[in-house]
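J.: Quick check, what structure comes out for this input:
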Amino acid sequence: MSLKSLLALACLILSQGTILLSYLIALQYDHPKVEACNPFFQGCLNITDAGIYSPEGYVFRGGMIAACAFFIMWWAVSFKEIKFYTATRLNHIASSLGIIGAILLIIATAVLIPPREAINWDVHVSAAILFFLVTFLAQALHLKICLRKKVKRHLSKLSLKIKWVAVLVQAIMIIIGLSLKHFDTGDEIVNAIEWWLALLIGVYFYSGYYDWKRSR
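T.: Here you go, the predicted model:
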């Protein structure tokens, strides 16, 4: 296993591990809007509510900002790998968007300092929504590059399948989520979609594990 494959694995484990650990800690305290459920299917709370208060807030902010650093490293590694196989402007665009997405998540996370009333929710919500949209676009463009013959032949078939599923499901969920937001309904569904999108983004990063296993 190479350091690059460990990086891909860390992107998934650190991001999802931080979210789930923060939620489990939050359940031990009587914090507002924190309920016990399966958030992926019941949507009883959004990710933000699982990581605002103390002590889980320290885990959430530290873990997510660290995960974003790994996301940025992933995009840098991917850029160099693809550049070795083919020269395309899309590689620059996808990598730049991916890094911008990670920075947006850092901003969205950094403002989550309690008390709840003092949080700049406009900045948080805007940055969080843009993170999901920009990262989806970056991963979709990255997938398009990966499907080119010069690149595809160097990638794992399993990796390509994972990328396809992650991007396709993200697209469907984003359309549903934005539609529900527009009509100001389905809060629980939107919450569940947020949990799934965070997971799928991490899964896309994880797909690089299979491509980079033997890479130096």
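J.: use CA for all of it now, contacts and neighbours both
T.: OK.
J.: next SSE after whichever strand or helix holds Leu104?
T.: Using DSSP states H and E, Leu104 maps to helix 89-110. Downstream of helix 89-110, the first helix or strand assigned by DSSP H and E is helix 121-146.
J.: List the buried residues of the helix or strand that comes right after that next one.
T.: With elements assigned by DSSP H and E, the helix or strand that comes after helix 121-146 is helix 149-152. Neighbour-count burial for helix 149-152, counted by 16 or more other Cα atoms under 10 Å, picks out 151-152.
J.: What residues sit buried inside the helix holding Leu104?
T.: 91, 94-110.
J.: what's the angle from the helix or strand hosting Phe60 to helix 121-146?
T.: Element membership for Phe60 (DSSP H and E) is helix 56-85. For helix 56-85 against helix 121-146, the angle by axes from the mean of the first three to the mean of the last three Cα atoms, to 10 degrees is 30 degrees.
J.: and helix 56-85, what does it pack onto?
T.: helix 3-26, helix 89-110, helix 149-152 (3 or more Cα pairs under 8 Å, 6 or more residues apart in numbering; DSSP states H and E).
J.: so that helix versus helix 89-110, what angle?
T.: Using the same axes, to 10 degrees: helix 56-85 against helix 89-110 is 170 degrees.
J.: Relative to the whole chain's centre, how far out is helix 56-85?
T.: 10 Å (Cα atoms, centre = their mean, to the nearest Å).
J.: That one relative to helix 3-26, how many degrees between them?
T.: 160 degrees.
J.: let's see this one next to it:
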Amino acid sequence: MPRPKFALWPLPLFIALVFLGAVHLAWWLSLQAGYIPACNPYWEGCTSVSRAARHGLGNHLFRLAVLPCALLHALNWWLATVWLREGEVPMRRTEPNLLLMLGLLSALALALYATFLGTEGETYRFLRRYGVVLYFGCGFLAQLLFMRLAMRGGRLQGVPARGMQGICVTMLALGVMNVAASAFVADADLRDRIENVLEWQLGLLLVGWFILQALCWRRDGYALVLSRRGAP
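T.: The predicted model follows:
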């Protein structure tokens, strides 16, 4: 009798969909309530992701969705480490531990950001700002390391591999553009709009990366197999 299996590819897909839905629902609710101006934030940059999810019902729903999503982030990176180890991917002893550490730091930073979103005060503003920076920074490094190890072991190929590479190169380019805008754009309003546009686009690329991770795991058949006694 075959043992029951639970496919794990829906986990990164669910993370992507929750992010996409939470951000855009919060944006729409804030727009309807008049908290933010009407525009296409991906091209016009009239509001940041944080401002779109900072007020009213949108803030409550955003935090309600993103805080559990931070826990799913941590689970996802732990499962990614297990996947690489069980696939006998050639790795240095420190590499899987580094991947897990980066993933957990990214998840913790996301939880920190969502917890204090909508609060007032300089301390909370600092925590939100650096929570975002740490989330994207550690998450990006974890993505790069995941790709490197998975491609080294032949477990990441074809469309997911090329797509992830393209997304990471684009994310790096957006990060460089953000630094350049902060340093060289004198007009404060224009600088804020550029930074907002890059933030929205960066978030969309992040969603795309998790979707490609889900495709990779689906092709690989990564699943949780239970024993006859119900233990994994």
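J.: overall similarity of the pair, as a TM-score.
T.: Scored against TM-score structural alignment, normalised by the length of structure 1, the superposed chains reach a TM-score of 0.89; 210 aligned residues with a Cα RMSD of 1.9 Å.
J.: Touching, Val34 of structure 1 and Ala50? I think so.
T.: Yes - Val34 of structure 1 lies in contact with Ala50 (Cα atoms under 8 Å); the separation is 6.6 Å.
J.: Looking at the two, which has the bigger crowd around it?
T.: Ala50 (25 against 18; other Cα atoms under 10 Å).
J.: Aligned against structure 2, show me the partner of the more buried one.
T.: Under the alignment by TM-score structural alignment, Ala50 of structure 1 pairs with Ala52 in structure 2.
J.: Report the spatially nearest residue to the equivalent of Phe14 of structure 2 over in structure 1, omitting neighbours in sequence.
T.: Matched by TM-score structural alignment, Phe14 of structure 2 corresponds to Ala10 in structure 1. Spatial nearest neighbour of Ala10 of structure 1, chain neighbours left out: Phe70 (7.4 Å); criterion: Cα to Cα, 6 or more residues apart in numbering.
J.: Quick one: neighbours of the one you found, just the number.
T.: Phe70 of structure 1 has 22 nearby residues by other Cα under 10 Å.
J.: Please report the distance of it from Ala127 of structure 1.
T.: Remark: distance between Phe70 of structure 1 and Ala127 of structure 1 (Cα to Cα, to the nearest Å) = 18 Å.
J.: picking up where we left off before, next one: the equivalent of the residue nearest to Ala10 of structure 1 over in structure 2 from Glu199 of structure 2, what distance?
T.: Alignment note: Phe70 of structure 1 maps to Leu72 in structure 2; criterion TM-score structural alignment. Leu72 of structure 2 is 22 Å from Glu199 of structure 2, where distance means Cα to Cα.
J.: what does Arg128 of structure 2 give?
T.: 14 Å.
J.: contact partners of stretch 203-214 of structure 2?
T.: Here stretch 203-214 of structure 2 makes contact (Cα atoms under 8 Å, 6 or more residues apart in numbering) with 9-13, 15-17, 19-20, 160, 163-164, 167, 171.
J.: before we move on, the earlier item: hey, what's in contact with both of Val34 and Ala50 of structure 1?
T.: Ala26.
J.: re the thing from before, any chance of the helices and strands packed on helix 56-85 of structure 1 in CSV, with distance to Thr135 of structure 1 too?
T.: Shown next, in CSV, are the helices and strands packed on helix 56-85 of structure 1 (distance: least, Cα to Cα, whole Å):
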stretch, distance to Thr135 of structure 1
helix 3-26, 14
helix 89-110, 5
helix 149-152, 21
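J.: Figure out which of those is closest to Val190 of structure 1.
T.: Nearest to Val190 of structure 1, of all the helices and strands packed on helix 56-85 of structure 1, is helix 3-26, at 16.9 Å by Cα to Cα.
J.: for that closest one, packing partners?
T.: By 3+ Cα pairs under 8 Å, 6+ apart, helix 3-26 of structure 1 packs against helix 56-85, helix 187-211.
J.: after superposition, how close is that helix to structure 2?
T.: Superposing on structure 2 and averaging over aligned pairs (mean Cα distance after the TM-score superposition for structure 1), helix 3-26 of structure 1 comes out at 0.8 Å.
J.: now swap in stretch 99-110 of structure 1 and tell me
T.: Mean for stretch 99-110 of structure 1 is 0.9 Å (mean Cα distance after the TM-score superposition for structure 1).
J.: now that stretch: which residue numbers in structure 2?
T.: The aligned range for stretch 99-110 of structure 1 is 104-115, by TM-score structural alignment.
J.: Contacts for the matching stretch, please.
T.: With Cα under 8 Å, 6+ apart, stretch 104-115 of structure 2 has contacts from 62-63, 66-67, 70-71, 73-74, 77, 127-129, 131-132, 134-139.
J.: Any buried residues in stretch 139-158 of structure 2, and which?
T.: Here stretch 139-158 of structure 2 shows 139-147, 149-150, 153, 155-157 as buried, counting by 16+ other Cα under 10 Å.
J.: for stretch 26-35 of structure 1, same thing?
T.: 26-27, 34-35.
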